[in-house]
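>>> need a structure here:
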Amino acid sequence: MVFGATRRTVLGGIAAASVAPLLPRRARAATRPIRIGVLTDMAGPYSEDSGRGSVVAAQLAIEDFAKLSPGIAVELVSGDMQGKPDVASALASAWYDRDGIDVIVDLPVSSAALAVAHIARQKDKVAILNPGTSDLTGKACSPNHVHWAFDTYALANSTGRAILAGGGRTWFFVQADYAFGAALAADTGRIVQEQGGKVLGSVRYPFPGTMDFASFLLQAQTSGAQVVAFANAGADAANCIKQAGEFGLTQSGQKLASLLCFIPQIHGIGLQAAQGLLLTEGFYWDLNDRTRAFSKRYGARMDGQMPCTIQVGCYSGVLHYLKAVAAMGVDAARVSGAAAVRQMKQMPTDDDVFGKGRVREDGRKIHDMHLFEVKTPGESKSSWDLYRLVRTTPGEEAYRPLAEGSCPMVRS
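Predicted coordinates:
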């Protein structure tokens, strides 16, 4: 029989929900549980893409692992980083040092993820990260973290090449002014230029806190670019798409490309406004039987909502980490986070959300990426039936070649 409980604690001055070990009580007494911390955005611009959904996904991973290795106890805590690197750093340090957290997962904001990756290396712990910046497997790579769900290179490679092939040769970027926005615009701009296109300009807006994108969209409109690309995510991406429609960008012939827009935003915007938009995700609930089965379980705990790539990244990353712990032993995994990450790299990955893959030498999780077109209202058969699959890029082709990342861990 499986036992479970929920309690409220305060860790590092920030509220955190803790889920008791999903294991028989005799196993609990034998050794201290592996402790997993979901450090996420609970109320900010990325809360729909992570937040509560990331916590639920991690819980599902723990439950699935308990069926495989019932003798290993696991606890889960969660905390709100508030989209701020300093808050994320403070909580991560407290979790690692004081509260016995063995691995921190999620971190959907690039600047915060980079900060926590540095702390994980200092303290020889583990971090499994879900932001966009490809620096995490480049100059900022480390033996103590894995970059899991997606990155800016894969998004640029999938979405950028498809739009260029369809005739969109001139581009203008509207980008969030922080590490993720800069990396996404830079990676896509490079793809555009390599394929013979041209970047006519870009504009950065303050992040977080911008709600009115009028002046930035006006610059994009007057640029005359065929493609207006939004290098942002979450609520910002949704607002840009909606306000671009109000300003008549699409009516004037400009193509809108969301370089990172997940299914919660498309659902919120609605098909009438979002139809025809091209975007890339590593996951879609209706891809195959395995994704549908997982999403049914997830939706039952999320009031019918379907998960996005970041949220299922927490499921996939937590499950693979726990499999590595089982393979090497709890004590060895707890002694060295770098050793646990090495074990993760030695084992192939396979789960219901991303299918088969691997963790590369530079810490990049490799799995397929999918280009989708948002359906028209007439094509959709249900409230979450939003995407039409355009093409799949195999994982080994989707991500930046190992030799091009400048990761110090990679042998030349």
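>>> CA atoms for contacts and neighbours, from now on please.
Noted.
>>> quick one: what helix or strand has residue 174 in it?
Assigned by DSSP states H and E, residue 174 belongs to strand 170-176.
>>> on contacts alone, who are the packing partners of that strand?
Under the contact definition 3 or more C-alpha pairs under 8 Å, 6 or more residues apart in numbering; DSSP states H and E, strand 170-176 sits against helix 179-194, strand 198-205, helix 214-223, strand 227-231.
>>> how much does that strand deviate in direction from helix 179-194?
170 degrees (axes from the mean of the first three to the mean of the last three C-alpha atoms, to 10 degrees).
>>> quick one, which of the helices and strands packed on strand 170-176 is nearest to residue 352?
Proximity to residue 352, assessed across the helices and strands packed on strand 170-176 by C-alpha to C-alpha, is greatest for helix 179-194 (27.6 Å).
>>> Outside of that closest one itself, list whatever touches it.
Helix 179-194 is touched from outside by 109-111, 131-134, 152-153, 155-157, 160-161, 164, 169, 171, 173, 175-176, 198-199, 231-232, 259, with contacts defined as C-alpha atoms under 8 Å, 6 or more residues apart in numbering.
>>> angle of the strand holding residue 174 against strand 227-231?
20 degrees.
>>> Just the angle for strand 170-176 relative to strand 198-205, thanks.
Going by the same axes, to 10 degrees, strand 170-176 makes 20 degrees with strand 198-205.
>>> Show me which residues of strand 170-176 are buried.
Buried residues in strand 170-176, defined by neighbour count with 16 or more other C-alpha atoms under 10 Å: 170-176.
>>> can you check stretch 374-381 too?
Those would be 374-377, for stretch 374-381 by 16+ other C-alpha under 10 Å.
>>> Need the three-state assignment for the closest residue to residue 101 other than its chain neighbours.
Once flanking residues are discounted, residue 101 sits nearest to residue 35: 4.8 Å by C-alpha to C-alpha, 6 or more residues apart in numbering. Here residue 35 is strand, with the state taken from DSSP: H, G, I helix; E, B strand; the rest coil.
>>> swap in residue 154?
helix.
>>> how deep is it tucked in, by neighbour count?
27 (other C-alpha atoms under 10 Å).
>>> can you list contacts of stretch 95-102?
Stretch 95-102 has contacts (C-alpha under 8 Å, 6+ apart) with 11-12, 34-37, 123, 125-126, 334, 337.
>>> start to end distance for that stretch?
Terminal residues of stretch 95-102 lie 9 Å apart, using C-alpha to C-alpha, to the nearest Å.
>>> To compare with the earlier structure, here is another sequence to fold:
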Amino acid sequence: MSAKSPIKAIALSSAALAMGTACSAMASNGFSDDVVRIGVLTDMSGIYTDLSGEAAVEAVRMAVEDFGGEVGGVPIEVTYGDHRNRADTGASRAREWYDSEGVDMINDLSNSGVALAVAAVADERQRHAIVNSSSNIGLTNEYCSPYVTHYTYDAHSLAHGTGKSIVEDGGDTWFFLTVDFAFGVGLEEQVSEVVREAGGEVLGAARHPLNTTDFSSYALQAQASGAEIIGIASTGADAINAINALSEFGVSPDQRPAALLLWYDDIESLGLETAQGLLLTNAFYWDANEETREFSERFYERTGRMPNMAQAGNYSSTMHYLNAIEAAGSDDPDAVSKQMRELEINDFFAKGGHIRPNGRMVHDQYLWEVKAPDESEYDYDYLRLVTTIPGEEAFQPLEDSTCHLLDNDE
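Below is the predicted model:
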């Protein structure tokens, strides 16, 4: 290919070291170090702990156990670490794991800034990274790599789920409360594009730091904008605090909050009284069918909570990675990448799922509405299905991707 990945230009260590790592000796049985190591790099102590954290680690452990604990006759090991929501910390841990600890694949990667930084390291080191807890579509565009997979959701699927549905229902003017880093800004940009394409108008945005506790001034700005829809381009504790502030300070009868990335865990924290009526796009709901319930009940027994979409994605993507290793008969990164893109994904998480050449896993998304308290019939009965969004409609069209892997020039 004549085009080169932008990742190469921002790699954080010398190319010589990267090649030395990638070309480490392969055991005679096709497995480096006679073990397959999976690292879960997540938020163990910060704002996204409840959305990923220890529960993400448990999801990966469950997948390894269900797979049988070994692949190709070698054991599978799971390790984990805390990226502390810092891109430099995440990149440093990824380099350490790939170079010194023999980690073959890193999973979860909550926080888009961290995910993009680790994607750069994964491409440089020619080792795998699977992103389940971040939304930035740069992972399958300018930062794409043969070794990076964006699995569960992204900003495009959220924008064309929640955002498009609200505009079609008459929500024409928007104002955003946006967390000021890669995730929030990217989500705001994606939804703004959808709104404008549908003939709507974006009246403005108020951007706040990560982990903001006082949203009073931001809520008042949103109220003063006069926008029909107040788009909350944040998640976790930030989204919860923003929704609570809008409820406390009040919005006019003509205004409606719209959570652009609301997790199952967030609904539980808010309570149905506050969250009722909110629309959200999610890739997974524990009570969707018998298969999702079977997995979720086992997950609950181990963690004391129902899984969210990223935790379910961590399990599914780990199984897919291990199936690819088994099919390749080796943990060689290039051989595994080939198999990951050839094997279809059919499990409780996705039916007919497949990974495109740019690393985007395509599968159906779902638009849900939060139930009112009197509609909830049993514990954790929070969501009602509004519509299913086919994967090819939910995610960015492949022809629109700027991924260098799609360049056919030789």
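>>> Provide the TM-score value for the superposition.
The TM-score (TM-score structural alignment, normalised by the length of the second structure) is 0.89; 378 aligned residues with a C-alpha RMSD of 1.7 Å.
>>> What does residue 202 of the first structure correspond to in the second structure?
Alignment note: residue 202 of the first structure maps to residue 205 in the second structure; criterion TM-score structural alignment.
>>> Assess the claim that that match and residue 173 are in contact.
No - the criterion here is C-alpha atoms under 8 Å, and residue 205 of the second structure misses it with residue 173 at 11.9 Å.
>>> for the stretch 201-350 of the second structure, what spans make up the helices?
216-225, 236-249, 264-270, 272-275, 290-303, 309-328, 333-342 (DSSP state H, counting those that start in this stretch).
>>> picking up where we left off before, out of the contacts of stretch 95-102 of the first structure, who has the most neighbours?
Result: residue 126 is most packed of these (other C-alpha under 10 Å), 31 neighbours.
>>> show me the residues around the residue nearest to residue 101 of the first structure that make contact.
74-77, 100-103.
>>> cutoff 7 Å now
Residue 35 of the first structure makes contacts with 74-76, 100-103, as judged by C-alpha atoms under 7 Å, 6 or more residues apart in numbering.
>>> ditto for residue 137 of the second structure
With C-alpha under 7 Å, 6+ apart, residue 137 of the second structure has these contacts: 154-155.
>>> aligned partner of it in the first structure?
Per TM-score structural alignment, residue 137 of the second structure is aligned with residue 134.
>>> Give the aligned range of stretch 175-190 of the first structure in the second structure.
So stretch 175-190 of the first structure sits over residues 178-193 in the second structure, by TM-score structural alignment.
>>> what about the closest residue to residue 306 of the first structure other than its chain neighbours, how many residues close to it?
Nearest residue to residue 306 of the first structure in three dimensions, chain neighbours excluded: residue 299, at 5.7 Å (C-alpha to C-alpha, 6+ apart). Neighbourhood size, residue 299 of the first structure [other C-alpha under 10 Å]: 15.
>>> Tell me how far residue 299 of the first structure lies from residue 307 of the first structure.
8 Å.
>>> do the same with residue 277 of the first structure
Distance, residue 277 of the first structure to residue 307 of the first structure, by C-alpha to C-alpha: 19 Å.
>>> ditto for residue 265 of the first structure
From residue 265 of the first structure over to residue 307 of the first structure (counting by C-alpha to C-alpha), the distance is 11 Å.
>>> and if you look at residue 6 of the first structure?
In terms of C-alpha to C-alpha, residue 6 of the first structure sits 23 Å off from residue 307 of the first structure.
>>> The two: who's more crowded?
Neighbours per residue, other C-alpha under 10 Å: of residue 6 of the first structure and residue 307, the larger number sits with residue 307, 30 against 12.
>>> Residue 162 of the second structure matches what in the first structure?
Checking TM-score structural alignment: residue 162 of the second structure goes with residue 159.
>>> for residue 240 of the second structure, same thing?
In the first structure, residue 240 of the second structure lands on residue 238 (TM-score structural alignment).
>>> for residue 392 of the second structure, same thing?
In the first structure, residue 392 of the second structure lands on residue 396 (TM-score structural alignment).
>>> can you check residue 361 of the second structure too?
Match for residue 361 of the second structure (TM-score structural alignment): residue 365.
>>> what's the closest non-adjacent residue to that match?
Nearest to residue 365 of the first structure is residue 359, by C-alpha to C-alpha, 6+ apart, at 4.4 Å.
>>> tally of neighbours for that neighbour?
Residue 359 of the first structure has 23 nearby residues by other C-alpha under 10 Å.
>>> what does residue 248 of the second structure give?
Using other C-alpha under 10 Å, residue 248 of the second structure has 11 neighbouring residues.
>>> mind checking how far it is from residue 359 of the second structure?
Separation of residue 248 of the second structure from residue 359 of the second structure (C-alpha to C-alpha) stands at 42 Å.
>>> Which strand or helix spans residue 371 of the first structure?
strand 369-374.
>>> post-alignment, that strand versus the second structure, mean distance?
In the superposition against the second structure, strand 369-374 of the first structure averages 0.5 Å from its aligned positions (mean C-alpha distance after the TM-score superposition for the first structure).
>>> what about that strand, distance to the chain center?
16 Å (C-alpha atoms, centre = their mean, to the nearest Å).
>>> and whatever helix or strand comes next after that strand, what other elements does it pack with?
Note on strand 369-374 of the first structure: by DSSP H and E, the next helix or strand toward the C-terminus is strand 387-393. Judged by 3 or more C-alpha pairs under 7 Å, 6 or more residues apart in numbering; DSSP states H and E, the packing partners of strand 387-393 of the first structure are strand 369-374.
>>> Provide the aligned range in the first structure for stretch 110-125 of the second structure.
Under TM-score structural alignment, the match for stretch 110-125 of the second structure is residues 108-123.
>>> mind listing what residue 116 of the second structure touches?
Residues near residue 116 of the second structure by C-alpha under 7 Å, 6+ apart: residue 139.
>>> Spell out which helix or strand contains it, please.
Residue-wise, residue 116 of the second structure maps onto helix 112-125 under DSSP H and E.
>>> Residue 39 of the first structure matches what in the second structure?
Superposed on the second structure with TM-score structural alignment, residue 39 of the first structure falls opposite residue 41.
>>> Is it correct that its match is in contact with residue 79?
No - using C-alpha atoms under 7 Å, residue 41 of the second structure is not in contact with residue 79; the gap is 8.7 Å.
>>> More neighbours: which of the two?
residue 41 (29 against 16).
>>> which SS state does the more buried one fall under?
strand.
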